[in-house]
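Participant: After the sequence you'll find the predicted model.
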Amino acid sequence: KGKKVMVQLHGEKAPRLIKFLEDRGAHVFKVLPYQHIAPNSEIVKKLCNELMNNEIDAVCFTTTIQVRSLFDFAKEHDYYQEIRQVFKEQVVAVAVGKVTAEALKEEEIQRIIVPEKERMGAMIIELSRFYAN
């Protein structure tokens, strides 16, 4: 109560966190050092088509907003159920860390590789280990 709290946002607003802090009397300052710029819709459409045509084995996600962006696009273009099914049966989702993995779980994606050390290099090492087995 009465404390100043700075929250670093990662491309998304965090309304539940901000409300939680404000409800307890904190003075919240939000910092957004990284901004997500949505890719050209033709690129996302191509990714969706490649996923649905079984041309991709794994997709690496480095932020929650990437997860939301892909699945929102899939919903808007009626690919959502197919994309979810592809991740369920063939494609492995790779998350850079537990926050990104949680966003995938919210989309009901269960086949997720998450490195113990939340770094991109560690993510790629875990993916290579997955395919080595």
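Facilitator: Here it is on my side, so go on.
Participant: from here on, contacts and neighbour counts on C-alpha atoms
Facilitator: OK.
Participant: Now do the strands in the chain.
Facilitator: Assigned by DSSP state E, the chain shows strands spanning 4-10, 27-34, 58-61, 92-95, 112-113.
Participant: Most tightly packed of those?
Facilitator: Greatest average neighbour count among the strands of the chain goes to strand 92-95 (a mean of 24), per mean count of other CA atoms under 10 Å.
Participant: Please enumerate the helices of the protein.
Facilitator: If DSSP state H is used as the criterion, the helices of the chain fall at 15-23, 41-52, 64-76, 80-89, 98-106, 120-132.
Participant: a markdown table for these, including distance to residue 8?
Facilitator: Converted to a markdown table, the helices of the chain look like this (distance: least, CA to CA, whole Å):
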| stretch | distance to residue 8 |
| --- | --- |
| helix 15-23 | 11 |
| helix 41-52 | 27 |
| helix 64-76 | 14 |
| helix 80-89 | 30 |
| helix 98-106 | 14 |
| helix 120-132 | 19 |
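Participant: related to what we said a few turns ago, so can I have JSON lines of the strands of the chain showing distance to residue 85?
Facilitator: Conversion of the strands of the chain to JSON lines gives the following (distance: least, CA to CA, whole Å):
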{"stretch": "strand 4-10", "distance to residue 85": "28"}
{"stretch": "strand 27-34", "distance to residue 85": "31"}
{"stretch": "strand 58-61", "distance to residue 85": "14"}
{"stretch": "strand 92-95", "distance to residue 85": "11"}
{"stretch": "strand 112-113", "distance to residue 85": "14"}
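Participant: try it against this one:
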Amino acid sequence: MNEKYCNYLTDDGGIIIHMKGLNGKIIGVAAARKADVISTLIQKNGGTPKLFPIQGEQQLNESICEENVRELLVTHFDMVVLTTGVGAETLENTAHRLNQHSNFIQKLERSTLAIRGSKTLKWIKNNSLSAKFIAEDGTMDSLLAAMATEQAYTGKHLFLQAYNQDDVNLKKSLENLGYHVYLSKPYQFMPPDDKTLKDLKQAILDQSLDAVIFTSKTQVQNLFQTSAEQIVKALNKKVLAVAVGKVTAAELGKKGVINVFQPEKQKMGALVVELSDYYIKTPPTDEF
């Protein structure tokens, strides 16, 4: 196979020959989860990955999880809102540990469910559950808009699974709709390693990267804690910000980043392949 091309196996066993559009490109990866998979895909498409895992370590608080599950089981909730697949799985694992898994699933079966995110949707399907409200575009704004159509929600009790990044604003938004909100925070993300964060910022400011791949809004929020204005300028000039999906892209937009690339399919593999295609179709330039 020519070094300018790579091939992919299709589901039916066929082979797709694809040009390596990342030849000569240095791509930063802000993710920790599946960073090795993303790196392999970048290399397969001719690029050089550089890892800057700035997600921050996920921290589970077992006592809070147990308290959340017990509250869910003994309290009447008119609606249960699940915002992340990790959060739903964490609560489920805690129910297993408390020997309450069957009761946990049955409680959710009897509840009106509202969910956000593809991983959360996959989780409820795996547990043979169904949701009345689903964020069509994967964002909380979309989910809140759908929930606002619910009749007579004032005074109803709602179980909200969230994590530390957006819990206060989200709880307030739901209370403004008229709900009494119980906040469940089964996990949170700790701050990322200072050196890793500093190294990524410097690489962006030095414009030594051609692009940076972000796979969550948490990574974006961590990056912009300091030096935000300079980072925005660098991302809008030469370093292309790449977002795996709409939520991450929206967070970059909120920070002022105008040039954001996101794939049509919100999957890791599609992201790298479509980024490769983007560079094939985009002529070299000093600025985007």
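Facilitator: Cool, got the structure. Given the structure is predicted, the values throughout are model-derived calculations rather than measurements.
Participant: Can you give me the TM-score here?
Facilitator: After superposition, the two chains reach a TM-score (TM-score structural alignment, normalised by the length of the first structure) of 0.80; 128 aligned residues with a CA RMSD of 2.2 Å.
Participant: returning to that earlier point: among the strands of the first structure, which comes closest to residue 72 of the first structure?
Facilitator: Closest to residue 72 of the first structure of the strands of the first structure is strand 58-61 (CA to CA; 14.6 Å).
Participant: Mean per-residue distance, the closest one versus the second structure.
Facilitator: If you overlay the two and look at strand 58-61 of the first structure, the average distance to its match in the second structure is 1.0 Å (mean CA distance after the TM-score superposition for the first structure).
Participant: Give me the residues contacting that strand.
Facilitator: 67, 91, 92, 93, 94, 95, 96, 100 (CA atoms under 8 Å, 6 or more residues apart in numbering).
Participant: Go through those residues and name the one nearest residue 127 of the first structure.
Facilitator: Nearest to residue 127 of the first structure, judged by CA to CA, of the contacts of strand 58-61 of the first structure is residue 94 at 7.2 Å.
Participant: And that closest one, what's its match in the second structure?
Facilitator: Under the alignment (TM-score structural alignment), residue 94 of the first structure pairs with residue 242 in the second structure.
Participant: Adding distance to residue 113 of the first structure and mean neighbour count, write the helices of the first structure out as TSV.
Facilitator: Shown next, in TSV, are these (distance: least, CA to CA, whole Å; neighbours: other CA atoms under 10 Å):
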stretch	distance to residue 113 of the first structure	mean neighbour count
helix 15-23	26	13
helix 41-52	18	15
helix 64-76	14	17
helix 80-89	12	16
helix 98-106	8	18
helix 120-132	7	14
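Participant: Quick one: list the elements packing against the helix or strand hosting residue 40 of the second structure.
Facilitator: For residue 40 of the second structure, the host element (DSSP states H and E) is helix 35-44. Helix 35-44 of the second structure makes packing contacts with strand 26-29, strand 48-51, helix 268-281 when contacts are defined by 3 or more CA pairs under 8 Å, 6 or more residues apart in numbering; DSSP states H and E.
Participant: tell me the angle of the last one relative to helix 35-44?
Facilitator: On the basis of axes from the mean of the first three to the mean of the last three CA atoms, to 10 degrees, helix 268-281 of the second structure is oriented at 30 degrees to helix 35-44.
Participant: Under the alignment, what does residue 53 of the first structure map to in the second structure?
Facilitator: Aligned partner of residue 53 of the first structure by TM-score structural alignment: residue 206.
Participant: mind checking how far its match is from residue 231 of the second structure?
Facilitator: Separation of residue 206 of the second structure from residue 231 of the second structure (CA to CA, to the nearest Å): 10 Å.
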